[in-house]
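Asker: predicted model and sequence follow; I will ask about them next.
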Amino acid sequence: MRPLIITAFMSLDGVMEAPGGEEGYRNAGWTYKDVAYDEAAYEIKGREQDQATALLLGRRSYEAFSPIWPEMTEDFARYNELPKYVVSSTLTADDLVDNWGPTTILRSVDEVARLKETEGGPILVHGSATLGHALSDAGLVDRYHLLVFPVLLGAGKRLFSAADVDATALVLTEHEAYGNGVQKMVFDVAPPEAT
């Protein structure tokens, strides 16, 4: 089974919305304007790009990334080549860009579960808060790669679902704190029988 990894920038109070400045959000750009840059904190981003074999996105994240990432050949060269899967009930093939590698539309979380059963390596989820909640609630997430920033944002989309579901045990497999206060935390989702 292919591992499904959610990767996110997150504020200390759990907000993942608008870290780079998108959507005119009140605190947009908080990863760059509120915290000093430390290149070491982003090492995991290069590793993710090297190890991922597919990208999985929700519709809104696809629409935000697809006009930008194909042009960012230095930063996202490997991502540009990877197969992409977009979970959406409304997108059509006509809505997809033609310069960002092969893209498949999935219509449900059940289709994501079937994708996980195919041959291949890690499937990486960037952004995609609504999709991330659905994947977590369905028990499809295997790992979280988190860069937690020392900032409190209050309002905004949260990384984790607020659904009333059974507890999910996480196992910390990697952790590092950086001089700018950012913390890297990698958690594996414990199998249900371990909880």
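Answerer: Good, I have the coordinates. Numbering: from 1, shown residues only.
Asker: CA only for contacts and neighbour counts going forward, please
Answerer: Will do.
Asker: and T31, which of the three is it?
Answerer: Secondary structure assignment for T31 (DSSP: H, G, I helix; E, B strand; the rest coil): helix.
Asker: can you report how many residues lie near it?
Answerer: The local packing of T31 (other C-alpha atoms under 10 Å) involves 23 other residues.
Asker: that one reaches L147, doesn't it?
Answerer: No: using C-alpha atoms under 8 Å, T31 is not in contact with L147, being 9.9 Å away.
Asker: just the strands in the chain please.
Answerer: 4-11, 54-58, 84-87, 103-106, 123-126, 143-149, 170-177, 183-189 (DSSP state E).
Asker: this is the comparison structure:
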Amino acid sequence: MAEAVAALRAEPGTLLINGSAELLNHLTAHRLVDEYRIMVYPVVIGAGRRLWADGTTADLKLTRSHITTSGVAVLTYVPA
């Protein structure tokens, strides 16, 4: 899968991932993500699935943050 994504990245255009933690972990491990845009909603549910699996590491640098009128924090990170 990493080879296929690397080939797609070489082509013009933008690739987006929406809501796939398993794919995100795979691409992060292979350093195939140029930018992370994470939305944090002001809701507490008490449990849920983690965005990154245990053992996943990525040094990130915050490049932009924005709070929407409904209170959602939109955070943009790039690999450090």
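Answerer: On my side now, so go ahead. Given the structure is predicted, the values throughout are model-derived calculations rather than measurements.
Asker: for T31 and L147 of the first structure, list the residues in contact with both.
Answerer: F9 (C-alpha atoms under 8 Å, 6 or more residues apart in numbering).
Asker: gap between H26 of the second structure and I67 of the second structure?
Answerer: With distances taken as C-alpha to C-alpha, to the nearest Å, H26 of the second structure is found 29 Å from I67 of the second structure.
Asker: please apply the same query to M1 of the second structure.
Answerer: From M1 of the second structure across to I67 of the second structure, the span is 34 Å (C-alpha to C-alpha).
Asker: who has more neighbours, these two?
Answerer: Ranked by neighbour count (other C-alpha under 10 Å), M1 of the second structure and I67 place I67 first, with 13 against 8.
Asker: can you give me the helices in the first structure?
Answerer: For the first structure, helices defined by DSSP state H occupy the ranges 30-33, 43-51, 59-65, 77-81, 109-116, 129-137.
Asker: D164 of the first structure: neighbour count?
Answerer: The number of residues near D164 of the first structure, taken as other C-alpha under 10 Å, comes to 7.
Asker: return the residues in contact with it.
Answerer: By C-alpha under 8 Å, 6+ apart, the contact set of D164 of the first structure is empty.
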